[in-house]
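**Q** For reference, the sequence and a predicted model appear below.
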Amino acid sequence: MKHVLVQALTDDLPKISLALAEVGVFDPDVRSVGKDHFPTVPGDHYRELFKQAQSRMDKISRLLPMPEKPQLSSVRVVDETELERLNAWLGDIWATASSYEERFRRLSESERVINLREDTLENFANLRVDLGLLHSDSRFLSLFVGTVPSANAQQLEEALGLAGHMMYAFREGTGTTSVIIVGQRNEQQLDELNSVLQAASFQPLVIPQDLRSQPQKIREEIQSQRTKLTEERQQAQSQLENWAASLQRELVDAQRTLILAEPFVLMDTSMRSAGSLGTVTGWVPARSVKKLEANITQKVSNPFLFTVRDPTREEVSFVPSLMQPNAALAPYQDVIKQYGVPRYGEVDPSWLFAVTFVFMFGAMFGDVGQGGVITALALLFRKSLGHFVKLAVPMGMSSIFFGFMYGSVFGYEDVLIHHIWVSPLHHPEYMLVVGVFWGVSFITMASALSVYNHFIANEPMEAVLGHHGIMSIVLYLSVMWGLVQVAMGGGFGWIPTIFTVLSISAISAHAWHEMHDSPIIERVMVVAIGAMEIFMGYISNTLSFLRVAAFSVNHSALALAVFAIANSLDTTGHWISIVLGNIFIMVLEGSIVGIQTLRLEYYEGFSRYYSGDGREYEPITLNIKASDDATMESAATLKA
């Protein structure tokens, strides 16, 4: 990645921004480089016009059909006068479009009211009376309309009969009954009647004021209103489409104008000026520098100065980075980016993450049958999963592979097939040892990548003597070597002892030197605590990988629990339990294993060698196709 500085006449800056966007490899440096000599950011009013015009275009495009990205017949500079005229014209178009939007909003509100009225009418569909008579009590009759729990309906009817009232059920719902209660009006019995209704959990049902006739007549009225509303909507839609068709060419031209104006706006503070002189600064992949300079030379007739240099050590955190575009690794890169974007110069972790993630998932969830189900479901729903099918299928295949290694098929271990390697349920101690050795291998790989990253960043002392440097790796491996010998019945060994002492001495001496201005007591404590932190950190991180073994054993244990339940049932219940148990294991344990695998990748791997605080490479382009081509071209030389 190279830092590019273009110095030219201020009047040529719009042409230069278009030339940069046309190639599609220039990522603006917005740090305001050289603001002391070039204090002005040109085009403030131009940017305001563009933002307003683009906002109006976005709102119009939500209402009128337009192509997402029209092709450009030619590349030209859009001056401020043209942009101002376009903004005013879009304002007029939006004023008309918004009237259609308001018209459709009113129609939708009318439709909502009709639907609400129809839903309310359904509560009284079985009544064959004028609903207007039910709005209030008459002079001689008490009327109650409402719902009561179905379980209480019969008791309420009997109680009301004793009070001289009749109850008529006109609709049965889910657990409730809609009723009408009618009886002779008696003010003295009103409190007693209300107590009976309250005891039966009676809920009044409000009859809207606009329901004042027979239900069938109201239904016909609603249908007439709905038909009229549909016709009005179709008429409005037809008028809108005709109006949109008459504007199609002008709107497409407006889109093209905004596309051509956008590069100058996106340059933001990377473009500065002082009087008649201006500058543009940004980042360009090394192999695209000559192509970019040639395009500017072709587009700009006046003299300009094109300066290229390597990024300085202080600028590394500002240099954009890009993961190598790879269709097979796309879903893994999406997961990696949840942790963060790689810093420029760091190792791209895509391949290592993909291989180790799939490997650990299979090791913890090894089952031929369940892995086959995961693979089949991923392929069946591949359209819904998108590129994540490339993550789900390998996970299922890894589960199948380790299923053969463990001899497990739908939880049946060493029953349907015999294990090729080991049965986790019958050899849990062996699996724990395997988990530790895998942890040592994984942590060593991650620490080695950390060493590489520090050397690339020109930090040799951190690469050798840092927390994840060469001496820390030597200390870790020598201690693990000695512990293995102790576990095998021998002593710690003099070779591991020598390497342990030398590595601790080197790390402590470096820490001591770094604190040469501090008091002796403070230096002693910091050095001792630092060495202990490194040692305990590596050991605790290694023990985290015991979960790889633990979940492989847990998988078999869950299957045993399912079989224990199934064996206590008859034949039908047995197989239903087997099927439901396997579904439970795949959903619950599969999710947990995926989360635990990701945790190991993030906290035991990325925390060592992957900063995740980089800035993503986002070149300015004129259209999508140019952006994709340029990205693929520049990716070959970009080291994320």
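**A** Sure thing, it's come through. Residues are numbered from 1 along each chain as shown.
**Q** switch to C-alpha atoms for all contacts and neighbour counts from now on
**A** Will do.
**Q** For the longest helix belonging to the chain, name the packing helices and strands.
**A** When every helix of the chain is counted residue by residue (DSSP state H), the longest turns out to be helix 215-267. Using 3 or more Cα pairs under 8 Å, 6 or more residues apart in numbering; DSSP states H and E as the contact definition, the elements that helix 215-267 packs against are helix 13-23, helix 44-61, helix 80-122.
**Q** now do 6 Å
**A** Here helix 215-267 touches helix 13-23, going by 3 or more Cα pairs under 6 Å, 6 or more residues apart in numbering; DSSP states H and E.
**Q** Report all helices and strands that the helix it packs on contacts.
**A** Using 3+ Cα pairs under 6 Å, 6+ apart as the contact criterion, the elements in contact with helix 13-23 are helix 215-267.
**Q** quick one, the helix it packs on and helix 44-61 angle?
**A** Helix 215-267 runs at 150 degrees relative to helix 44-61, counting by axes from the mean of the first three to the mean of the last three Cα atoms, to 10 degrees.
**Q** Next SSE downstream of helix 215-267?
**A** Proceeding C-terminally, helix 215-267 gives way to strand 271-274 as the next helix or strand, assigned by DSSP states H and E.
**Q** Need the residues that contact that following strand.
**A** With Cα atoms under 6 Å, 6 or more residues apart in numbering as the test, strand 271-274 has contacts from 38, 40-41, 278-280.
**Q** Ok, stretch 141-161 next?
**A** If you take Cα under 6 Å, 6+ apart as the criterion, stretch 141-161 is touched by 137, 167, 175-185, 200-205.
**Q** Would you write a ChimeraX line that selects the buried entries of those residues?
**A** Of those, the buried ones go into a single ChimeraX selection, burial set by 16 or more other Cα atoms under 10 Å:
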select :167,176,177,178,179,180,181,182,183,185,200,202
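**Q** Tell me which stretches of the stretch 251-400 of the chain form helices.
**A** Ranges of helices within the stretch 251-400 of the chain are 289-299, 330-339, 350-364, 368-380, 382-385, 389-406, based on DSSP state H, counting those that start in this stretch.
**Q** Below is structure B, check it against A:
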Amino acid sequence: MFRPQVMSKVELVVPEHDVVPVTQVLAASGVFQPTPSVHLGSGRLSRSAEDWRRRATTFADLERRILAVMEALEVDEGPPPAEPPQLIEPETAQMDIDRLEWEAGAPVRELEEGRRKLAQLQRYLSQLEPIADLEVDLDTLRNLRYTFVLPGTMPAANLERLQTSLELIPSVLVTLRREDHLATVVLFGAQRDADILNRAARSAYLNPLELPEEYRGTPAEAIAALESDIKRARQYVAECQTTVDYLHEVRVHSLRHLLWRVRASRTLAETIARYGRLRYTYLVAGWVPTSRVNMLRREVKRISDDVLIEVDTPARQEDGHVPVALENPPIVRAFQSLVTNYGHPRYGELDPTPMMALTFPLIFGIMFGDVGHGLLLALLGLLLVSRKVRALRGLSGLGAVVIACGVTAMIFGFLYGSAFGSEEILEPLWIRPLQDVMDILLAAVGIGVGLLNLGMICNLVNAVLTRRWGYLLFDHNGLAGMIFYWSLLGLVAGAFVEGLPIGPIPLAALAAVSGLAVTFSEVLEHLVEGRRPLVEGGLGSYLVQTPIELFEVVISFLSNTLSYVRMGAFAVAHGALSMVVFIVAEIISPAHGVGYWIVVVLGNLFVIGFEGMIVSIQTLRLEYYEFFSKFFSGGGMRYRPLTLVSRGGE
């Protein structure tokens, strides 16, 4: 649980005639991650790598065409099939897609054309409705020779400005209708002044109305004809939609089935194209969890006894290229996504997921301690895990995280004596953050010191696992760094507390010795590990950099430690914000009537949503920037086993 799965490097020599079934078995096993193999020869093949690449390109084009038909018929991809789909030849898929495109093409085009026609008619109607009361033939307005006419809509506030700007130009501005902030107007003038009148209208944000050429008579008569045409257009669109819906129902399963077959065939072709080549065989290389190697060997041998399989353990210098397969129990696995958002551990290092599962709810609970609020969060987590609400199914993976945070918030709620923001219901088992501010802040710093040391211990374990003995002894997050950090803590504590078991002189000596070790850690690490040169980049620049780096280490220790003060600060803020809710409720309804309880309920929901989000962000920040920085840098390669039914975006 605390380390990624042990991986084995598997190499297979596959006869040419077995390459397809063997690849299908590797994909169906769900444990084989292929790696590009070296080009081993130039022998002639019945299907060379170029042939497989061409097949993959053909399948990709066919997949694009299937998705276009599915989009037109409003068919989604659906879930991946439970069993690997059968492969398909490009020619067969081509014929199936041609038939589907022919079936769907005409109805979809007719539906789109009908919708465009309906939208155009509705646009015409919206243009004519503002001038429905105008008793003038539309042809007359279109064909005036000497008179300029511009019907349109404009902001009512600009009417006076437009009239003022046209005082010196012979014109008339008639307001037909005025609703709210919009006015329907007609601007009359002489054709010789058309340019001036158009500029003035644009400056006043007058929106011209387009008069459709297809309709005659007065605006009211044209509107009546338009409404009749719109009714017929809607009926036509409904008939076309019925045809498309029928095609959707009868072709949904065949489209999905064909999509997954083509997608599986494309993935297989792309995979085989990356295999190495001998004259009559393929060389297949990849990574498999060691615990699953025997199972994979049996499955491959069941397909062909002619396949040669060689299994090897990765060399230490290969660790950066070995994929990382994390293996955690379900209750811990929920926190895995929070870790992988930061990065994947390197092969052979500690998996930080168990530490995240321990520390994340702890930090969240300290900052969000409230029995009632924690209970609601836990219930929300149970709802997410149940997947009963369709809109929340995408968050189901975080359900266990929310439950854990809710439970720790309840525990600290009992410790703080807080329930739904009220401190009058429960007696605190420990302290009240609002009344004991310094105590909660000092406790937060103490917990932060413990978490930082846990991070340093994890760093020591990583150094042992990777056999970096110099790094283990002298790095600023190694043994020397821990001694330096504790010495500084002891000196600071001695300035405020009397009677420490270790006096200031031994602490100062420890700080000096460990500080020197951290200062010259690069030289000492290279010396212990036998690496040369001892100093990279020149002795002069190294001597200039080392004091600066030591100062940076001290500042880092200080900032990392003080960052955990925010845990206590947010515990105080949580109590203060909850108190404000009750103060506002008391102001609204001193008699504790309905208004009082409405404010209390809404206020508590606001605190849970708003502060819960902020506390979650701050918890992630402490994990990523303070805790993880002590031992975890990411940079590992994600384990992606081969599958033929991955979604298009994967």
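**A** It's in. Treat the numbers as computed from the prediction; the structure is a model and nothing was measured.
**Q** hang on, the earlier thing: of the contacts of strand 271-274 of the first structure - the most surrounded one?
**A** Counting neighbours by other Cα atoms under 10 Å, Val280 comes out on top of the contacts of strand 271-274 of the first structure with 27 neighbours.
**Q** Aligned against the second structure, show me the partner of that residue.
**A** With TM-score structural alignment as the criterion, the equivalent of Val280 of the first structure in the second structure is Val284.
**Q** Could you check how far its match is from Ala269 of the second structure?
**A** The gap separating Val284 of the second structure from Ala269 of the second structure is 14 Å, by Cα to Cα, to the nearest Å.
**Q** Then Lys301 of the second structure?
**A** Here the criterion is Cα to Cα. By it, Lys301 of the second structure lies 22 Å from Ala269 of the second structure.
**Q** Over to Ala511 of the second structure?
**A** 62 Å.
**Q** So which of the contacts of strand 271-274 of the first structure is the closest to Ser110 of the first structure?
**A** Using Cα to Cα, the shortest approach to Ser110 of the first structure within the contacts of strand 271-274 of the first structure belongs to Val41, at 50.8 Å.
**Q** Nearest spatial neighbour of the closest one, chain-adjacent residues omitted?
**A** In space, Val41 of the first structure comes closest to Arg272 once its chain neighbours are excluded; the distance is 4.6 Å by Cα to Cα, 6 or more residues apart in numbering.
**Q** which residue of the second structure sits farthest from its center?
**A** Among the residues of the second structure, the one whose C-alpha is farthest from the average of all C-alpha positions is Tyr146, by Cα atoms, centre = their mean at 63.4 Å.
**Q** Confirm for me that that one is in contact with Asp193.
**A** No. Between Tyr146 of the second structure and Asp193 there is no contact under Cα atoms under 6 Å: 10.2 Å.
**Q** Next, Leu429 of the second structure: secondary structure please.
**A** Each residue gets one of three states, and Leu429 of the second structure gets coil by DSSP: H, G, I helix; E, B strand; the rest coil.
**Q** That one maps to what in the first structure?
**A** Structural alignment (TM-score structural alignment) places Leu429 of the second structure against Ile420 in the first structure.
**Q** Does that match touch Met405 like I think?
**A** Yes. Counting by Cα under 6 Å, Ile420 of the first structure does reach Met405; the two are 4.7 Å apart.
**Q** More neighbours: those two, which one.
**A** Using other Cα under 10 Å, the more surrounded residue of Ile420 of the first structure and Met405 is Met405, with 21 against 13.
**Q** Please tell me how far the most centrally placed residue in the first structure sits from Thr631 of the first structure.
**A** The residue lying closest to the centre of the first structure (Cα atoms, centre = their mean) is Gln338, at 7.9 Å. Distance, Gln338 of the first structure to Thr631 of the first structure, using Cα to Cα: 21 Å.
**Q** quick one: contacts for Leu507 of the second structure?
**A** Taking Cα under 6 Å, 6+ apart as the contact definition, Leu507 of the second structure lies against Ser487.
**Q** so what corresponds to it in the first structure?
**A** Checking TM-score structural alignment: Leu507 of the second structure goes with Pro496.
**Q** got it, and Phe474 of the second structure?
**A** Phe474 of the second structure maps onto Leu465 in the first structure, with residues paired by TM-score structural alignment.
**Q** The counterpart of Ala119 of the second structure in the first structure - how many residues pack around it?
**A** Matched across to the first structure, Ala119 of the second structure falls on Asn115, judged by TM-score structural alignment. The number of residues packed near Asn115 of the first structure is 14, by other Cα under 10 Å.
**Q** rewinding a little: is it true that the match of Val280 of the first structure touches Leu12?
**A** Yes. With contacts counted by Cα under 6 Å, Val284 of the second structure reaches Leu12, the gap being 5.0 Å.
**Q** Just to be sure, the match of Leu507 of the second structure is in a strand?
**A** No. The assignment for Pro496 of the first structure, made by three-state DSSP, is helix rather than a strand.
**Q** thinking again about what came up before, looking at the contacts of strand 271-274 of the first structure, point me to the pair that's furthest apart.
**A** Between any two of the contacts of strand 271-274 of the first structure, the greatest separation by Cα to Cα is 12.1 Å, found for Thr40 and Val280.
**Q** quick one: the residue nearest to the centre of the first structure from Ala630 of the first structure, how far?
**A** Between Gln338 of the first structure and Ala630 of the first structure the computed distance is 25 Å (Cα to Cα).
**Q** Likewise for His45 of the first structure?
**A** Where Ala630 of the first structure is concerned, His45 of the first structure sits at a distance of 31 Å (Cα to Cα).
**Q** Looking only at neighbour counts, state which of the two leads.
**A** Between His45 of the first structure and Ala630, Ala630 has the larger neighbour count (other Cα under 10 Å), namely 20 against 11.
**Q** re earlier: okay, Lys301 and Ala269 of the second structure: which has more neighbours?
**A** Taking Lys301 of the second structure and Ala269 together and counting by other Cα under 10 Å, Ala269 has the greater number of neighbours (22 against 14).
**Q** Correct me if wrong: the more buried one contacts Glu50.
**A** No. Counting by Cα under 6 Å, Glu50 is not a contact partner of Ala269 of the second structure; they are 10.3 Å apart.
**Q** Which among the helices of the stretch 251-400 of the first structure is found nearest to Pro67 of the first structure?
**A** The minimum distance between Pro67 of the first structure and those falls on helix 382-385, with 24.3 Å, by Cα to Cα.
**Q** What residues of the closest one count as buried?
**A** Using 16+ other Cα under 10 Å as the burial criterion, the residues of helix 382-385 of the first structure that qualify are Arg382.
**Q** Next: stretch 21-29 of the second structure.
**A** The neighbour-count criterion (16+ other Cα under 10 Å) identifies 22-29 as the buried residues of stretch 21-29 of the second structure.
**Q** Good, we can wrap up now.
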